[in-house]
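J.: quick one: sequence and predicted model below, then my questions.
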Amino acid sequence: MEYDASSFPAVAVTVDLVVLTVRGDALCALVVRRGEEPFAGREALPGGFVRPDEDLPEAAARELAEETGLRPGHLEQLGSYGAPGRDPRMRVVTVAHLALVPDQPAPTAGTDAAAARWAPVHELTGLAFDHDRVLADGVERARAKLEYTPLAAAFCPPEFTVAELRRVYEVVWGRPLDPRNFHRKVTGAAGFLEPTGTTTTRDGGRPAQLYRRGPATLLHPPLLRAEG
């Protein structure tokens, strides 16, 4: 069956970003306070419309820089959301992206964002559009990927201790881990960590070995949440 394209309503495409970091003892997401309608004054995930000459990753990186002044390290596509009515202006399909970054300074709002801040994810409710659902999906994606990939290192500085890495897992998963068991698992996972040959005392106590992320893309064996 042939369809006449002119009979279909116009559909716009946007990108939205779930940007996560670890600050203190909390997993935090980047949110902006909308300066324009719809939902003026409400907090939302950073994002915006895709330009005609842009690919989706380009649009995601641009929107993040324009609205917050940040440039992500790890950026991946999270999913697509296109329920009718999710945007009161018109039919809008958004392609959400997940970014994981080390702890950052306070973001700077720009363009159509009135303000931007890092907020603990457990405190964020009532976001504009369908961003509560998008945020929940992004948090669960991050938690799951920490089991099977070395992505936890994206929350860390370029050189980090095992204790700093363990803190990332504890904050993202929301529960304490046994230090000795964790040390054995992460140092035993092939290609996860590479020793730098230097130490630091920033954790307190005795000097601790510094590591950097290794070449592995998958963890073997995985670090399963159920096993701790």
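T.: Alright, I've got the coordinates. Numbers count the residues shown, from 1 in each chain.
J.: going forward, measure contacts and count neighbours with C-alpha atoms only.
T.: Fine.
J.: buried stuff in the longest strand anywhere in the chain?
T.: Counting residues, the longest strand in the chain under DSSP state E turns out to be strand 12-23. Buried residues in strand 12-23, defined by neighbour count with 16 or more other CA atoms under 10 Å: 13-23.
J.: quick one, strands of this structure?
T.: For the chain, applying DSSP E gives strands covering 12-23, 26-34, 43-44, 47-49, 74-81, 92-100, 113-120, 193-200, 208-213.
J.: endpoint to endpoint, stretch 68-77 covers what distance?
T.: Taking CA to CA, to the nearest Å, stretch 68-77 runs 19 Å from one end to the other.
J.: what's the local residue count around the nearest residue to Pro176 once chain neighbours are set aside?
T.: Spatially, and ignoring its direct neighbours in sequence, Pro176 is nearest to Glu170 (5.3 Å; CA to CA, 6 or more residues apart in numbering). When neighbours are defined as other CA atoms under 10 Å, Glu170 has 19 of them.
J.: measure Glu170 to Glu2 for me?
T.: The gap separating Glu170 from Glu2 is 54 Å, by CA to CA.
J.: ranges for the helices of the chain?
T.: 56-68, 131-148, 162-173, 179-188 (DSSP state H).
J.: quick check: which of those helices is nearest to Arg42?
T.: Ranking these by proximity to Arg42 (CA to CA) places helix 131-148 first, at 11.2 Å.
J.: check which helices and strands that closest one sits against.
T.: For helix 131-148, the packing partners by 3 or more CA pairs under 8 Å, 6 or more residues apart in numbering; DSSP states H and E come out as strand 12-23, strand 74-81, helix 162-173.
J.: any chance of those in TSV, plus distance to Gly35?
T.: Formatted as TSV, those follow (distance: least, CA to CA, whole Å):
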stretch	distance to Gly35
strand 12-23	16
strand 74-81	23
helix 162-173	30
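J.: quick one: contacts for the residue nearest to Gln104 when sequence neighbours are not counted?
T.: Nearest residue to Gln104 in three dimensions, chain neighbours excluded: Thr21, at 7.8 Å (CA to CA, 6+ apart). Counting by CA atoms under 8 Å, 6 or more residues apart in numbering, Thr21 makes contact with 27-29, 100-104, 155.
J.: equivalent analysis for Ala83, please.
T.: Val93.
J.: run through who's touching stretch 199-218.
T.: So stretch 199-218 is in contact with 148-150, 153, 158-164, 190-198, going by CA under 8 Å, 6+ apart.
J.: drop anything exposed from the residues you listed.
T.: So, by 16+ other CA under 10 Å, the buried ones in these are 148-150, 153, 159-164, 190-193, 195.
J.: count of neighbours near Arg133?
T.: Arg133 has 13 neighbours, counted by other CA under 10 Å.
J.: next up, a second structure to put side by side with the first:
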Amino acid sequence: MSEDNWSPPAVLLAVDLVILTLRSSRLQVLLVERGVDPYRGALALPGGFLNNAAEDIEAAANRELREEADLDGTQLHLEQLRTYGAPERDPRGRIVSVAYLAIAPGLPEPVAGSDAAEASWRSADDALSGVIELAFDHRRILADGVERARAKLEHTALATAFCGSTFTISELQQVYEAVWGVALDPRNFYRKLQGVEGFIVPAGTDRRVTKGRPARLFRAGPRTVLHPPMVRPDTCENGGEHG
């Protein structure tokens, strides 16, 4: 086709946000109840269209997070997850979405606004399994975001951000179990920790957590990139780990 006869296709650009945190030792995702069609009343990831051709894509992601859940995206580390552009992903037409991911501790209760009737933290496992139904292709986007978060715990010291300034090995293990969705053997977990120099360091004090022996306390070490990585275990059918 010659350039004289060519016209650009009608494509709209949107953003979607996968915001993850740990609450009550469970991986939670921020979801909104849609207040407009399509999928009015359904749960979805927060997001929306760019305001205009001049708006930066990441700025749009921050704006949508603020408008739909009253959360400040500039205080989070939003990283681009991937782009979704299947022709039939949105009944309103050809819409391409750029998805962003953030996983952070201590996030507040969201407050719904704009076209969201409600905003809340929900179980990521329930959303991934289909117990919670999501609009559009948001279950796929969430699955990609959770997988990225799980990989980040393998290769970075992110897990320590979900603990206090000092923590026990058991508390750190609970973070990995919540994000990875597996039960870890304490001995194997501690052995892996010992193999990553600078990941955690002794805090010099103990904490009595039971009537028995006090638990040793640790704090985050200087290493932010883990080498060797904390590789996820092979899982058994019951959710445990091999060996």
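T.: Thanks, I have it. This is a predicted model, so every value here is computed, not measured.
J.: give me the TM-score for this pair.
T.: TM-score for the superposed chains, counting by TM-score structural alignment, normalised by the length of structure 1: 0.85, backed by 224 aligned residues with a CA RMSD of 2.6 Å.
J.: out of the helices and strands packed on helix 131-148 of structure 1, which gets nearest to Pro52 of structure 1?
T.: Among those, the nearest to Pro52 of structure 1 by CA to CA is strand 12-23 (9.7 Å).
J.: what angle sits between the closest one and strand 92-100?
T.: If you take axes from the mean of the first three to the mean of the last three CA atoms, to 10 degrees, strand 12-23 of structure 1 sits at 20 degrees to strand 92-100.
J.: could you dump the buried residues of strand 12-23 of structure 1 into JSON lines with distance to Arg71 of structure 1 added?
T.: Putting the buried residues of strand 12-23 of structure 1 into JSON lines (distance: CA to CA, whole Å) gives the following:
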{"residue": "Val13", "distance to Arg71 of structure 1": "21"}
{"residue": "Thr14", "distance to Arg71 of structure 1": "18"}
{"residue": "Val15", "distance to Arg71 of structure 1": "15"}
{"residue": "Asp16", "distance to Arg71 of structure 1": "14"}
{"residue": "Leu17", "distance to Arg71 of structure 1": "12"}
{"residue": "Val18", "distance to Arg71 of structure 1": "13"}
{"residue": "Val19", "distance to Arg71 of structure 1": "10"}
{"residue": "Leu20", "distance to Arg71 of structure 1": "13"}
{"residue": "Thr21", "distance to Arg71 of structure 1": "13"}
{"residue": "Val22", "distance to Arg71 of structure 1": "16"}
{"residue": "Arg23", "distance to Arg71 of structure 1": "17"}
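J.: so which of those residues is the closest to Ala40 of structure 1?
T.: Asp16 (16.7 Å).
J.: list the contacts for the closest one?
T.: Contact partners of Asp16 of structure 1, counting by CA under 8 Å, 6+ apart, are 45-48, 60, 94-97.
J.: across to structure 2, which of those hold up?
T.: Contacts conserved in structure 2 for the contacts of Asp16 of structure 1, using both residues aligned by TM-score structural alignment, their matches' CA atoms under 8 Å: 45-48, 60, 94-97.
J.: who wins on neighbours among those residues?
T.: Using other CA under 10 Å as the neighbour criterion, Ala60 leads those with 31 neighbours.
J.: compare the contacts of Thr21 of structure 1 and tell me which is most surrounded.
T.: Comparing the contacts of Thr21 of structure 1 on neighbour count, Ala29 comes out first with 26 neighbours (neighbours: other CA under 10 Å).
J.: against Glu170 of structure 1, how distant is that residue?
T.: 16 Å.
J.: now Val101 of structure 1
T.: Using CA to CA, Val101 of structure 1 is found at 16 Å from Glu170 of structure 1.
J.: same check, this time on Phe49 of structure 1
T.: Distance, Phe49 of structure 1 to Glu170 of structure 1, by CA to CA: 35 Å.
J.: got it, and Leu20 of structure 1?
T.: Applying CA to CA, the value for Leu20 of structure 1 to Glu170 of structure 1 is 15 Å.
J.: what's the answer for Val15 of structure 1, then?
T.: Counting by CA to CA, the gap from Val15 of structure 1 to Glu170 of structure 1 is 30 Å.
J.: repeat for Glu159 of structure 1
T.: 19 Å.
J.: can you check Pro102 of structure 1 too?
T.: Computed as CA to CA, the Pro102 of structure 1 to Glu170 of structure 1 distance reads 15 Å.
J.: how many residues are close by the aligned partner of Arg122 of structure 2 in structure 1?
T.: For Arg122 of structure 2, the aligned residue in structure 1 is Ala119 (criterion: TM-score structural alignment). Applying other CA under 10 Å, we find 17 other residues in the vicinity of Ala119 of structure 1.
J.: now Ala119 of structure 1: closest residue in space, sequence neighbours ignored.
T.: Leaving out its chain neighbours, the residue that sits closest to Ala119 of structure 1 by CA to CA, 6+ apart is Cys28, at 5.0 Å.
J.: tell me who's in contact with the one in structure 2 that sits across from Pro150 of structure 1 in the alignment.
T.: By TM-score structural alignment, Pro150 of structure 1 lines up with Ala157 in structure 2. If you count contacts by CA under 8 Å, 6+ apart, Ala157 of structure 2 has them with 199, 220, 223-226.
J.: next: Gly73 of structure 1.
T.: Counted by CA under 8 Å, 6+ apart, Gly73 of structure 1 has contacts 99-101, 154.
J.: tell me how far it lies from Leu100 of structure 1.
T.: Gly73 of structure 1 is 7 Å from Leu100 of structure 1, by CA to CA.
J.: and for those two, which residues touch both?
T.: Jointly contacting Gly73 of structure 1 and Leu100 under the rule CA under 8 Å, 6+ apart are Ala154.
J.: from memory Glu66 of structure 1 sits against Thr108, does it?
T.: No. Contact between Glu66 of structure 1 and Thr108 fails when scored by CA atoms under 8 Å: they sit 9.1 Å apart.
J.: if we go to structure 2, which of the contacts of Thr21 of structure 1 are intact?
T.: For the contacts of Thr21 of structure 1, the aligned pairs still in contact in structure 2 (both residues aligned by TM-score structural alignment, their matches' CA under 8 Å) are 27-29, 100-104.
J.: from these, pick the one nearest Tyr81 of structure 1.
T.: The nearest one, if we look at the kept ones among the contacts of Thr21 of structure 1 relative to Tyr81 of structure 1 and count by CA to CA, is Ala29, at 19.1 Å.
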